[in-house]
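*Asks:* my questions concern the predicted model and sequence given below.
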Amino acid sequence: MSDTDIEGLKQLQKLLIGLLDDSSTLSDSKFTSTVQNLNNLRSDAEIRQRLGQSEIAWSHIIHILILFRNGPILPGSEVETNRIQLLNNTLLLCSNILTIGESAQVIAFPRLQTEVFNILELSHFTPVTVSCLKVLVNLGAANPAIRNQIFKLFISRLNDDINGRIVDSLDDNGFSVLIIYILGGIGNSDMNCNAFVTSDFGKRSLNIFISKTENWNTDTNHKNFDLIYALIDTYVRFGILDQVFTALSGYDVTDKYFVLLKILDGKLSSESSVTIPNSGSLVRFLYHNIFVQLVKPLAVDCMTRKVEHDISQKIASLTITLLECIKNLLAYTSNSVLVNEKAVQEFIDLLKIADREIPRKTLKTDNKLEDTKSYEFPSLKVLLIGILSLLVEKNQGAKDEVRQCGGLPVVLNQCNIDDINQFIREHAILLVKGLLENNPENQSFVAALEAKQAVPSTALEEAGYETEITDGKIALKRRAPKN
């Protein structure tokens, strides 16, 4: 054993013997000397390196933790304050020693794990809770097997009262440590992902994280938003983001949905190459559980002026973000996922209401487009047209459903300029082209409308069709290409 090893153990033994000699009191002088001893150990990197690889050293350290945990509980007293501070300092010493590498982590586990959980179950002090989390982060940092075992115990051992106390007491710094710990636990394990999001602790944590995300996002220097983004990205990567939506609850659940949708939309929109496992399951969930059951009824009430302006602004933003996510996700899955859910009719119904309630605006007739009201849902119509285009692509059943639910006239009516739905005319013409392709029934229907001059004059021409009369009947045919 080197001189450094001997010196480190001497300091630990001195500290331990002093505490065993008089563990019932922590006078000012004893408190000061104990803090000094702990600081000496924490500040010497070489000593920490040696201590981390010593079974005897870890036995001493864990014994010290037990003494501080079982010390006198005298709320508000100086002795109690000193005890808590020393307990916290000893935990920080453990955390620092564990950073030397896997050898220290293997030696300390599982005795240190057991004692940290004992402290978590008893502690009501935020600094101690945060320090416990730091120890758990470092205890499994280099060994996936240890990390998984600790994480499983973490979400199963702590009951609802304890995990509630942990989450509710943390400040922003504490949340950073907790999210880092969770990311380490779930990052490489879909089983841990599932276990966390379905546990009481996971549900409570996610609800608090998401409710705080907006504030974290306003501070561009705050790392917690990036950590939440990484957490949500993990659930996207494992194809179980729908479970995060399911875990959200409370009176402000709509606001939480909006935050989560914005994160998903940002990921889908900003990354050039995105892998979305189980995208069909996610887009079906967003459509059925959020669009049909929640957002569409709210949007209809908003467009028909049944809600106050401030609320309508939130609903409009939520609706647009949700539709953006659905549209982007359809690029990763078969359109039959939603066609089989009868989504065509739901989207056509909303487009009809939007067409009826929200007038078109153009720069020629409306000089102040910035005065567009929230209930006018900027971009709603063009988003619905885009989603319908994806649903009818190479899907004859979807094309027929558009006609059967009375959608052809309202789609044709979008073949006009509308500056609060930029490029809607072009998108609508492409949708018309898709609806007419290889579908004689839709062609006949549109031909009849054109005969009544119910179709914008250039829409069919730009879609590549023209009308002709054959045997006294009007029909559509493909335009001959221009030379």
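*Replies:* Looks like it came in fine.
*Asks:* going by C-alpha atoms from here, please, whenever you check contacts or count neighbours.
*Replies:* Will do.
*Asks:* tell me where this protein has strands.
*Replies:* 465-470, 473-478 (DSSP state E).
*Asks:* just give me the neighbour total for the nearest residue to residue 363 once chain neighbours are set aside.
*Replies:* Distance criterion C-alpha to C-alpha, 6 or more residues apart in numbering; nearest residue to residue 363, sequence neighbours excluded, is residue 419 at 6.9 Å. When neighbours are counted by other C-alpha atoms under 10 Å, residue 419 registers 18.
*Asks:* report how many residues lie close to residue 91.
*Replies:* By other C-alpha under 10 Å, the residues close to residue 91 number 26.
*Asks:* and here's the other structure:
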Amino acid sequence: MGSDQNSLNVRFCEICAGFLSKNGKDSVPSLTRVLDTIADDLARSGELRIRMGSENPSIWLSLQQLWDFLAGYPSADADVAELRVLIISVARFTRNIVAGVAVNQQNAFGVEPALRRVLLLYSSWSAFQLTDSFPATRMAVQALSNIVTTNEDLTSRLWSTYLTLPEERAILIRLLGSPDHKTILSLLVLMVNCIHDSTERRSLLTKSRGGARICITLLDRMVLLYDAEESTDGAKAFDYGYHLFAHLFDGGFAPDLYSSLSVEGEVIAQHQTTLLKLLDSYLQSSQTCPVHCDMCPMLSEIFLSLSSYSQSAIKRAINPINLEPNLDSSIEHLQELDLLLPKSCEALVLATQCIVKISLLSEDRRTMDPSAVELRAIFRDACSTDELLRLLDAFLPRIYFGKPVLNPATDQSIPSSVAGANGFSYLKRDLVRLVGVLCHRDKTFQDRIRVCGGIPVIMNMCVVDERNPYLREHAILALRNLLDSNKENQDEVNSIQPSGYWDEEGTLREKVGATLR
């Protein structure tokens, strides 16, 4: 068996030497045949990988020379068919011989600079226009992944190098732009393997400038992959992208990443909103909460910032200033409407859902373990919702059986073309739900809602609104929690006498002679 192995090494070295001595001319088919045959054998036998990588004559110098030849190919172009064939065969051989063998990975790591140069060529805009180049790109990424996977030292060296490359040579960012979903999937497998169980590498991804640029590119890619059909490579790539961010959330890096995605002068950046969507999905699927302590201050700050911004924008829309009094009210609203308000409200919904989920997880945990940290308390000071709910009720008409119900006090709202579903949907419902969760068996928060005049606001939410499914049910639950074991709040509700009634179309009508409170 040893002599057979020796002859296999000799054959590999001889075919490589013959190919390189002829500068690749007229010998591509013979080289690729030998490499493909050996690669098939290596894929089937771990013992063969170990023996071929360790016995003489050594194959590693010949492999290095092959990659150097590919990196400096005389007519290097992704459109050269013979170059693509060579890359596929050499990369496949490399991928298979290093798989799961640490010594082989160490010996093969020297080809990384040449392999990176090949990937730079195949991650260019012109290469992405050629579907024939995709298999070569994909195989090269898989070879790179197998060289470092499960090898901590090599993974750290690769990760540190790739996250500090200059922008024009940032290979991870370039590859994330590939239109080939299989290439994206292979790349994300590499990236997930790199950050798995490594606080240092996760930190570099979330805190460094290069890491932030990679995350921004990946978030853009996740948006495009979201609608991929189930079980396709695109859907699998999305799942791996999600797993990558889940690893960051597990490690407590959500605040650092959110901060690194900020844009100066903007209340919320689009990539921050996408990150909140992933964070919301992560929390909704989570059944544990110790790591979520790290997210609470961040979410409180986000809620406070977005809530303050939204209130200010709505006030300007409801009460436009410095406008001619004879202008049509809808035009006034259009002139004063902050075009970033829908985006702010969309992010506010996501932040609210995250806070609600963490609060519920915290309460469940304390039910089982009274000594567990009470996470709801962290949100109480930031999550004042009564004024925002009051403004939203005046700003956005309820949708009742397909018809907008105008605010009876102003008999006007923002134009329907502006107040569409995007951005504003579910906002009132989730804010009411948040009140119900935070005031559950918490007299301090119950009293705070009463003192700031929030009880009538919650009572006014006990209505049907197609823009906010289950708004009425959540408002009723919130009201129940506000009144639970709180006599002052009960007296407040009892003192509120109905001054109107709901007609058949869902419009509130004043009762004759009623005293408005």
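*Replies:* Cool, got the structure. Keep in mind it's a predicted model, so treat the numbers as computed, not measured.
*Asks:* got a TM-score for the pair?
*Replies:* With the length set by TM-score structural alignment, normalised by the length of the first structure, the two chains reach a TM-score of 0.76; 436 aligned residues with a C-alpha RMSD of 3.9 Å.
*Asks:* would you turn the strands of the first structure into JSON lines with mean neighbour count and distance to residue 359 of the first structure?
*Replies:* Shown next, in JSON lines, are those (neighbours: other C-alpha atoms under 10 Å; distance: least, C-alpha to C-alpha, whole Å):
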{"stretch": "strand 465-470", "mean neighbour count": "15", "distance to residue 359 of the first structure": "28"}
{"stretch": "strand 473-478", "mean neighbour count": "16", "distance to residue 359 of the first structure": "30"}
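*Asks:* could I get those strands as a markdown table with distance to residue 87 of the first structure?
*Replies:* Below are the strands of the first structure laid out as a markdown table (distance: least, C-alpha to C-alpha, whole Å):
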| stretch | distance to residue 87 of the first structure |
| --- | --- |
| strand 465-470 | 80 |
| strand 473-478 | 82 |
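*Asks:* what sits against the residue nearest to residue 363 of the first structure?
*Replies:* Residues in contact with residue 419 of the first structure (C-alpha atoms under 8 Å, 6 or more residues apart in numbering) are 360, 361, 362, 363, 369.
*Asks:* just the buried residues of those.
*Replies:* Buried by 16 or more other C-alpha atoms under 10 Å: 360, 361, 362, out of the contacts of residue 419 of the first structure.
*Asks:* which residue in the second structure lines up with residue 232 of the first structure?
*Replies:* Correspondence of residue 232 of the first structure to the second structure, assessed by TM-score structural alignment: residue 245.
*Asks:* distance-wise, check the closest residue to its match other than its chain neighbours relative to residue 254 of the second structure.
*Replies:* Once flanking residues are discounted, residue 245 of the second structure sits nearest to residue 278: 7.6 Å by C-alpha to C-alpha, 6+ apart. Noted for residue 278 of the second structure: a distance of 10 Å to residue 254 of the second structure, by C-alpha to C-alpha, to the nearest Å.
*Asks:* these two: which is more packed in?
*Replies:* Just comparing residue 278 of the second structure and residue 254: by other C-alpha under 10 Å the higher neighbour count belongs to residue 254, 24 against 21.
*Asks:* what is the equivalent residue in the first structure for the more buried one?
*Replies:* Residue 254 of the second structure maps onto residue 241 in the first structure, by TM-score structural alignment.
*Asks:* okay, now residue 95 of the second structure: neighbour count?
*Replies:* Residues lying near residue 95 of the second structure (other C-alpha under 10 Å) number 24.
*Asks:* if we can go back for a sec, contacting residues for the match of residue 254 of the second structure?
*Replies:* Contacts of residue 241 of the first structure by C-alpha under 8 Å, 6+ apart are 232, 235, 282.
*Asks:* before we move on, what about residue 127 of the first structure?
*Replies:* Residues near residue 127 of the first structure by C-alpha under 8 Å, 6+ apart: residue 88.
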